[in-house]
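Chemist: Output the structure for:
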Amino acid sequence: MAGIDESKEFLALRIAVMAVSDSRGLAEDRSGDTLVQRIESAGHSVAARVILPDERGEIADQLRVWINDAEIDVVISTGGTGLTGRDVTVEAHRDVYEKEIDAFGTVFTMVSMQKIGTSAVQSRATGGVAGGTYLFALPGSPGACKDAWDEILRYQLDYRHRPCNFAEIMPRLEEHKRRK
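Modeler: Take a look at the predicted model:
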């Protein structure tokens, strides 16, 4: 049965938050604020926060910086996952993924369908792994960030969640690099 195993110790993760927007600054970043509040309320820490323009190269470069930072376990971006010409966050994420978490987008769509109906098809939320770091790209609305955190990420980033979770397999994400 799925749920939190209270007999296990909580392990706090270090999570970086990136907002992608050509028009917002930190003061107007309601989606980033939503994520920060939820990350901290869950007991994790916000390791870094930035706002970048909708530029594929800049987004991918920042992801690489954070992937190479031993003080960051997870990156969550918000914005740039739609269908317009300036929406390039998904492509930037895929530029750096070693493995894509295909079911993340599917489960996000299922959650979104319950809230916004068929408009959920316009989201290209994605998740992946690179350099032992989890990467998630969420739509730019506070509601989408709330839904993704409350329905998926808060469980998968909690070491105590059963039957399984992303946090417990973090030490094995780069096992292929170990010598045999």
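Chemist: from here on, contacts and neighbour counts on C-alpha atoms
Modeler: Fine.
Chemist: now what about the host helix or strand of Gln114, what contacts it?
Modeler: Element membership of Gln114, judged by DSSP states H and E, is helix 102-116. With contact meaning Cα atoms under 8 Å, 6 or more residues apart in numbering, helix 102-116 is reached by 119-121, 123-128, 144, 147-148, 151-152.
Chemist: And the buried ones among those, selectable in PyMOL?
Modeler: Typed into PyMOL, the next command selects the buried ones out of the contacts of helix 102-116 (criterion: 16 or more other Cα atoms under 10 Å):
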select buried, resi 120+123+124+125+126+127+128+144+147+148
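Chemist: Would you map the strands across the chain?
Modeler: 3-4, 14-20, 45-52, 74-78, 99-100, 126-130, 133-138, 161-162 (DSSP state E).
Chemist: list the helices and strands the last one packs on?
Modeler: Using 3 or more Cα pairs under 8 Å, 6 or more residues apart in numbering; DSSP states H and E as the contact definition, the elements that strand 161-162 packs against are strand 3-4.
Chemist: Here is a second sequence; please produce its structure as well for comparison:
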Amino acid sequence: MSRSDDTRDFLPVRIAILTVSDTRTPEDDRSGQTLVDRLQAAGHTLADRRIVQDERDLIAQTLRGWIADPGVDVVISTGGTGLTGRDVTVEAHRDVYEKEIDAFGTVFTHVSMAKIGTSAVQSRACGGVAGGTYLFALPGSPGACKDGWDEILSKQLDYRHMPCNFVEIMPRLEEHLRRK
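Modeler: A predicted model of the protein is given here:
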């Protein structure tokens, strides 16, 4: 079972928050603010925060900029993971992934099922890695952001979480680029 190893020091990570929406503003972005509040309360650093429209190329461009930025370790986006024609966040994420974290979407669905039942099938939450940066796409509701953070990301982005976590393997995400 998972547990916290309090003999290990907490290692804060630098997290960028991206809200994907045609209508949200900084003043009414409740989902983005939910993620900011939670990551800061956990002791992590807000590296950047932006709102972009539901445009695949714009989303991918924003993700690529943060992937190239050594001051960003993790990107969490909210919004655009549904089934409508404007929901293109998942496609934009997959445009930049080097590796997809398949189980992230599966675990998110499991968590959502406990909260919203079979409506969870309408979410396409996903996760991946590119350029040594973790990228996660969550649905656009504050409740989904709370669930994704509280039940999955808060634990996997905590170096003390055992038996394993994303933080401890960060230094090895780009080992394939090192000369042999």
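Chemist: With distance to Val111 of the first structure as extra columns, can I get the strands of the first structure in JSON lines?
Modeler: Shown next, in JSON lines, are the strands of the first structure (distance: least, Cα to Cα, whole Å):
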{"stretch": "strand 3-4", "distance to Val111 of the first structure": "18"}
{"stretch": "strand 14-20", "distance to Val111 of the first structure": "21"}
{"stretch": "strand 45-52", "distance to Val111 of the first structure": "25"}
{"stretch": "strand 74-78", "distance to Val111 of the first structure": "17"}
{"stretch": "strand 99-100", "distance to Val111 of the first structure": "19"}
{"stretch": "strand 126-130", "distance to Val111 of the first structure": "14"}
{"stretch": "strand 133-138", "distance to Val111 of the first structure": "13"}
{"stretch": "strand 161-162", "distance to Val111 of the first structure": "19"}
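Chemist: How far off centre is stretch 44-63 of the second structure?
Modeler: In terms of Cα atoms, centre = their mean, to the nearest Å, the centre of stretch 44-63 of the second structure is set 11 Å apart from its chain centre.
Chemist: Arg160 of the second structure contacts Asp9, correct?
Modeler: Yes: taking contacts as Cα atoms under 8 Å, Arg160 of the second structure lies within contact range of Asp9: 6.9 Å.
Chemist: Which one of those two is surrounded by more residues?
Modeler: Arg160 (21 against 10; other Cα atoms under 10 Å).
Chemist: just to revisit the earlier point, got the buried residues for the helix holding Gln114 of the first structure?
Modeler: Quick answer for helix 102-116 of the first structure (16+ other Cα under 10 Å): 104-105, 108-109, 111-112.
Chemist: Would you mind measuring from the closest residue to Thr34 of the first structure other than its chain neighbours to Trp149 of the first structure?
Modeler: Leaving aside its chain neighbours, Thr34 of the first structure sits nearest to Pro142 (6.1 Å; criterion: Cα to Cα, 6 or more residues apart in numbering). According to Cα to Cα, to the nearest Å, Pro142 of the first structure and Trp149 of the first structure sit 11 Å apart.
Chemist: Ok, Met110 of the first structure next?
Modeler: Met110 of the first structure sits 14 Å away from Trp149 of the first structure when distances are taken as Cα to Cα.
Chemist: what does Arg179 of the first structure give?
Modeler: 36 Å.
Chemist: quick one, what contacts the closest residue to Ala2 of the first structure other than its chain neighbours?
Modeler: With Cα to Cα, 6+ apart as the criterion, Ala2 of the first structure has its nearest non-adjacent residue at 5.2 Å, and that residue is Arg162. Listed by Cα under 8 Å, 6+ apart, the contact partners of Arg162 of the first structure are 1-5.
Chemist: ok, and the residues you listed in the second structure?
Modeler: Among the contacts of Arg162 of the first structure, the contacts conserved in the second structure (both residues aligned by TM-score structural alignment, their matches' Cα atoms under 8 Å) are 2-5.
Chemist: okay, the residues you listed in CSV with neighbour count and distance to Ala47 of the first structure next?
Modeler: Converted to CSV, those look like this (neighbours: other Cα atoms under 10 Å; distance: Cα to Cα, whole Å):
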residue, neighbour count, distance to Ala47 of the first structure
Ala2, 9, 29
Gly3, 11, 26
Ile4, 15, 24
Asp5, 14, 26
